[in-house]
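J.: with the input below, show me the fold.
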Amino acid sequence: MPERSSAQIGKDAELHALEYLQQQGLRLLAQNWLCKRGELDLVMLDGDTVVFVEVRYRKHAQWGGALASIDGRKRQKLILAAQFFLLKEHRWADHPCRFDVVAIESTPRGTADLNWLQDAFDS
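T.: This is a model prediction of the structure:
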């Protein structure tokens, strides 16, 4: 059986995160939203709040794992992409916003642990 590509693993992780967030009551507004400043993995609605979700998958927790992989530069790119989203999608511009992270890490048992960190960082 051939190994899955990094791109396929990433898509699977995003789908897993999307399904989980929808089970928690969030509604999908956009997926893989692209602009010249970057990409937003998921844009969700939690009640009246627009939620920009970064999905991170790591096979191993070494070097701090999935959550630690979001450094200051990555946060800045997400903030800029979110600003562009709100400029393009005017109807959401007056809604409160937050940045969440869904970190998915493989376990030695061959399963995946999902950690949803709400309001992970400020803009």
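
J.: could you use CA atoms for every contact and neighbour count after this?
T.: Fine.

J.: wait, a helix at Lys74?
T.: Yes - under DSSP: H, G, I helix; E, B strand; the rest coil, Lys74 sits within a helix.

J.: in the chain, which spans are helices?
T.: Assigned by DSSP state H, the helices in the chain fall at 6-23, 65-68, 72-88.

J.: with distance to Asp94 and mean neighbour count added, can I get these in a markdown table?
T.: Below are those laid out as a markdown table (distance: least, C-alpha to C-alpha, whole Å; neighbours: other C-alpha atoms under 10 Å):
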| stretch | distance to Asp94 | mean neighbour count |
| --- | --- | --- |
| helix 6-23 | 23 | 16 |
| helix 65-68 | 29 | 18 |
| helix 72-88 | 9 | 16 |
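
J.: let's see this one next, to set against the first:
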Amino acid sequence: MNVLDRHKLGKKAELLACQFLQAKGLRLLQQNYHCYYGEIDLIMQDQDDIVFVEVRCRRRTDYGNAFESISKTKIARLIKTANHFLQMKKWLDKVNSRFDVIAIHPVAGKMQIEWIEHAFSEEINRYL
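T.: Next up is the predicted model:
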């Protein structure tokens, strides 16, 4: 798969994930937040919590499923980027937040969405 195809697949996966989470009652705050540390696919609000969502999509599972493709380095970058977002909004000590993963992968010939709430935390990352 070339770079353009992967980019299209990624954008489609983010749209599916956003629609899925909105149907579950979450509200989109920002999509594709960028800063020096990295990018967060979706930033959503779930009642009083800010939810940082990493969207992963795999067409095949030859090298592991979508969730397993998240490295320790990626988790560290996500945590730094989330902290940057919270600092810029002046929300760092004012809101609860969590990290969720939307994993989209093939099951029986169809793409299945799996929502992993509280997929990792800043405390867990210290021990990875």
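
J.: got a TM-score for the two of them?
T.: Scored against TM-score structural alignment, normalised by the length of the first structure, the superposed chains reach a TM-score of 0.91; 118 aligned residues with a C-alpha RMSD of 1.1 Å.

J.: out of the helices of the first structure, flag the one nearest Asp41 of the first structure.
T.: helix 6-23 (7.3 Å; C-alpha to C-alpha).

J.: packing partners of the closest one?
T.: strand 27-35, strand 38-46, strand 49-58 (3 or more C-alpha pairs under 8 Å, 6 or more residues apart in numbering; DSSP states H and E).

J.: next, the mean deviation of the longest one compared to the second structure.
T.: Okay, so that is strand 49-58 of the first structure. In the superposition against the second structure, strand 49-58 of the first structure averages 0.2 Å from its aligned positions (mean C-alpha distance after the TM-score superposition for the first structure).

J.: I'd like to know which elements that strand is packed against.
T.: Strand 49-58 of the first structure packs on helix 6-23, strand 38-46, helix 65-68, strand 97-106, going by 3+ C-alpha pairs under 8 Å, 6+ apart.

J.: spatially central residue in the first structure, please.
T.: The centroid of the first structure falls nearest to Glu54 when counting by C-alpha atoms, centre = their mean (2.0 Å).

J.: and it, what is it in contact with?
T.: Contact analysis of Glu54 of the first structure by C-alpha atoms under 8 Å, 6 or more residues apart in numbering lists 40-42, 99-102.

J.: want to throw those into TSV with neighbour count?
T.: Formatted as TSV, the contacts of Glu54 of the first structure follow (neighbours: other C-alpha atoms under 10 Å):
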residue	neighbour count
Leu40	22
Asp41	21
Leu42	24
Phe99	21
Asp100	21
Val101	23
Val102	25
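
J.: list just the nearest of those residues to Ala7 of the first structure.
T.: Asp41 (12.9 Å).

J.: these two touch, right, the closest one and Leu29?
T.: No - applying C-alpha atoms under 8 Å as the test, Asp41 of the first structure and Leu29 come out as separate, 11.0 Å apart.

J.: about what we covered before: from Asp41 of the first structure, how far off is the residue nearest to the centre of the first structure?
T.: As judged by C-alpha to C-alpha, to the nearest Å, Glu54 of the first structure and Asp41 of the first structure stand 6 Å apart.

J.: for Arg56 of the second structure, list the residues it contacts.
T.: Arg56 of the second structure neighbours (C-alpha under 8 Å, 6+ apart): 10, 13, 66-67, 69, 101-104.

J.: would you agree Leu78 of the first structure is in contact with Gly38?
T.: Yes - applying C-alpha under 8 Å, one finds Leu78 of the first structure in contact with Gly38, separated by 7.1 Å.

J.: could you find the closest non-adjacent residue to Ser123 of the first structure?
T.: Setting aside the residues directly before and after it, Ser123 of the first structure is nearest to Ile79 in space (C-alpha to C-alpha, 6 or more residues apart in numbering), at 6.2 Å.
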